[in-house]
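Student: Here's my sequence, what's the structure:
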Amino acid sequence: MSSEPKDPSQADSAVWDKQTRRNKSTSEFYDPCQEAAQRSYKCLFRNGGDKSMCGEYFQAYRDCKQAWTDKRRGVPSKPKESTSE
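Tutor: Alright, predicted model coming up:
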């Protein structure tokens, strides 16, 4: 019961998979908007599924997802509009 593969090609494959995973960008394995998604789920749970109570959480998630998608696609970010004149 050795943890080492008996076939050398399996060992090479395992090394290749590890190296491939290390070289991929973070966005392929990690969703930076997961925290915003969890907050929106918690809000829904707290309010018995009433979506009207969680609009701010949903908007924060949509904004995060849009920013993340734009960044991955290489779209320049838009400057935020100032409300003071």
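
Student: drop to CA atoms for contacts and neighbour counts, all remaining ones
Tutor: Fine.

Student: Distance of the residue nearest the centre of the chain relative to residue 63?
Tutor: Most central residue of the chain, judged by C-alpha distance to the mean C-alpha position with CA atoms, centre = their mean, is residue 31 at 0.8 Å. Relative to residue 63, residue 31 is positioned 14 Å away (CA to CA, to the nearest Å).

Student: run this one through as well so I can compare:
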Amino acid sequence: MYVAANPTTAHQASDDNVKSRTLLMSNAEGAGENSEWQKGGARFQGKRHSEYFDPCQEAADRSLKCLRRNGGDRGMCTDYFQAYKDCKQRWMEEMKEAKRKEGKSWFG
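Tutor: Sure thing, here's the model as predicted:
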């Protein structure tokens, strides 16, 4: 027959287990100041935000909203699709021109 332990003693034992596990985790390899996570974290926090964004995101959202509104009928949303394509084409041309002016190219 199994007799339950004193609840107070059982609670204290579980607290001791938690404390010992916490101590082991804090003393574990990689938990110190120079852990891999902390080394990588500094690199990612210092990363510059992207200089570019998608100026055509609003047109893309409108075309998707049109599709949802019309039950996926692409024929009803051709104007929205064309507006997105035109926006994307203008943006790509502007990006090419900016890179050309900066003298940056793929090959040199």
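
Student: Need the TM-score from the superposition.
Tutor: TM-score for the superposed chains, counting by TM-score structural alignment, normalised by the length of structure 1: 0.60, backed by 70 aligned residues with a CA RMSD of 2.8 Å.

Student: before we move on, what SS does the residue nearest to the centre of structure 1 have?
Tutor: Reducing the assignment at residue 31 of structure 1 to three states with DSSP: H, G, I helix; E, B strand; the rest coil gives coil.

Student: Aligned to residue 62 of structure 2, what sits in structure 1?
Tutor: Applying TM-score structural alignment, one finds that residue 62 of structure 2 aligns to residue 39 in structure 1.

Student: Buried residues of the strand or helix carrying its match, list them for me.
Tutor: With secondary structure defined by DSSP states H and E, residue 39 of structure 1 is part of helix 34-46. When neighbours are counted by 16 or more other CA atoms under 10 Å, the buried residues of helix 34-46 of structure 1 are found to be 36-37, 39-41, 43-44.

Student: which one of the residues you listed is nearest residue 8 of structure 1?
Tutor: Among these, residue 37 lies closest to residue 8 of structure 1 (CA to CA), at 42.9 Å.
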